[in-house]
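[1] Dropping the sequence and predicted coords here.
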Amino acid sequence: MKELLAVPVLWGLDRCLKKLAVERLEGRTVSCCRDRVRFSLVRNEGAFLGFLKERKGMLLLLNLFLFQWMLLFLLPLARASKAKGVKWGVSLLLGGGLGNLWDRIRGRAVVDYIAFAPRFKVHFNLADFAIFAGGILVSLGRLEEAEHR
């Protein structure tokens, strides 16, 4: 399944962008697109919107469990699927999941660096976008398969 090559590529690109954010955005904010997009460094110790911030051990275990679930359930699903959306979606989910899991294991916090107007308090990273896009692709691919049955 050649789509799985996206996993290490995405993970590597995510690592590079997070490294750049740590090196260049510490203590500063860069705006673009008429201040609709802002780049600033945030170390998110919780999940989305700080969920489980005070329970880091539980959050790490949850992340490990979810990543293992993706390997055990979604990988076979992608291999068996004829829909490209499912194959690419699972690859994006794995690559993004690995990127954020790596941050949690290594630094106990996920590095986020991009926010959008009007809610600049919510920050994201490439891995987050990959997880979101992967979920959509898997869902659409499964719908496509269901229509062809």
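    Perfect, thanks for sending it.
[2] switch to C-alpha atoms for all contacts and neighbour counts from now on
    Will do.
[3] counting contacts, what elements does the helix or strand that contains Ala146 pack onto?
    Element membership of Ala146 [criterion: DSSP states H and E] is helix 126-147. Contact here means 3 or more Cα pairs under 8 Å, 6 or more residues apart in numbering; DSSP states H and E; on that basis helix 126-147 packs against helix 6-24, helix 84-107.
[4] this is the comparison structure:
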Amino acid sequence: MFALSLLLAAFLIVTDQVLKAVVNSKIELGKVVEVIKFGDAKIFSLTHIRNSGAAWSIMSGKTWFLVSLPILVCIAGIFYMYKVRKGSKLEIVSVAMIIAGGVGNLIDRVRMHEVIDYIKFEPIDFPIFNFADICIVLGAIAFCLSIVISDIKKSKSDKPDKIKVKADA
């Protein structure tokens, strides 16, 4: 499962980089392309921006930190995946997704000192994000879910069997 998870991470990284390359070549910086709209209500658009920070542009300009942190997380994630390689598939896949998202954005930061973001969900005021961000968030949610599932299974297996009472007759 370890090798398959590394292949999954590689596939997700390539997907992220291809999507960013397409956005970079087809959508002018700052341009908004409406994708889903109902009447006057905008739902989803592609908006090509660059972000030198993290979510909501926090830590903007702190490239050294935003490069160092994902490197450390990815190294720790790979060691963790190897350690639990025979464990929960959901847990291993979720870590692979987090690694893929981290590496996808890391490539941009090293190459351009900023990340290409392009996905905008219009109904709420939420930062524009990218495929790598989706991998990180879904991976984190799946990881938490795998821990909850593991705890439930463990608590069920730790319960003693019902005590059988023998009646004296």
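    Cool, got the structure. Bear in mind that the values here come from a model prediction, so they are computed numbers and not experimental data.
[5] TM-score them against each other, please.
    TM-score for the superposed pair, counting by TM-score structural alignment, normalised by the length of structure 1: 0.89. Supporting figures: 147 aligned residues with a Cα RMSD of 1.7 Å.
[6] about what we covered before: how about the helices and strands packed on helix 126-147 of structure 1, which one is nearest Val42 of structure 1?
    helix 6-24 (8.9 Å; Cα to Cα).
[7] I'd like the next helix or strand past that closest one.
    For helix 6-24 of structure 1, the following helix or strand on the C-terminal side (DSSP H and E) is strand 29-32.
[8] which part of structure 2 lines up with the helix or strand following that next one?
    As assigned by DSSP H and E, the chain's next helix or strand after strand 29-32 of structure 1 is strand 37-44. Using TM-score structural alignment, the residues of structure 2 aligned to strand 37-44 of structure 1 are 44-51.
[9] post-alignment, the matching stretch versus structure 1, mean distance?
    Between stretch 44-51 of structure 2 and the aligned residues of structure 1, the post-superposition mean distance stands at 0.8 Å (mean Cα distance after the TM-score superposition for structure 1).
[10] CSV for the helices and strands packed on helix 126-147 of structure 1, including mean neighbour count and distance to Ile136 of structure 1?
    Listed next are those as CSV, based on neighbours: other Cα atoms under 10 Å; distance: least, Cα to Cα, whole Å:
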stretch, mean neighbour count, distance to Ile136 of structure 1
helix 6-24, 17, 16
helix 84-107, 23, 7
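[11] In JSON lines, list the ones you listed along with distance to Glu145 of structure 1.
    Shown next, in JSON lines, are these (distance: least, Cα to Cα, whole Å):
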{"stretch": "helix 6-24", "distance to Glu145 of structure 1": "22"}
{"stretch": "helix 84-107", "distance to Glu145 of structure 1": "9"}
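[12] ok, and what's touching the match of strand 37-44 of structure 1?
    Applying Cα atoms under 8 Å, 6 or more residues apart in numbering, the contact partners of stretch 44-51 of structure 2 are 23-24, 27-37, 57, 60, 114-122, 128.
[13] Same check on stretch 120-138 of structure 1?
    Contacts with stretch 120-138 of structure 1, where a contact means Cα under 8 Å, 6+ apart, come from 10-11, 14, 17-18, 38, 42, 49, 85-97, 99-100, 111-116.
[14] if we go to 6 Å?
    Contacts of stretch 120-138 of structure 1 from elsewhere in the structure, counted by Cα atoms under 6 Å, 6 or more residues apart in numbering, are 14, 85-86, 89, 92-93, 96, 99, 112-115.
[15] Closest one of the residues you listed to Leu64 of structure 1?
    Gly99 (12.1 Å).
[16] Need the counterpart of His148 of structure 1 in structure 2.
    In structure 2, the residue matched to His148 of structure 1 (TM-score structural alignment) is Lys153.
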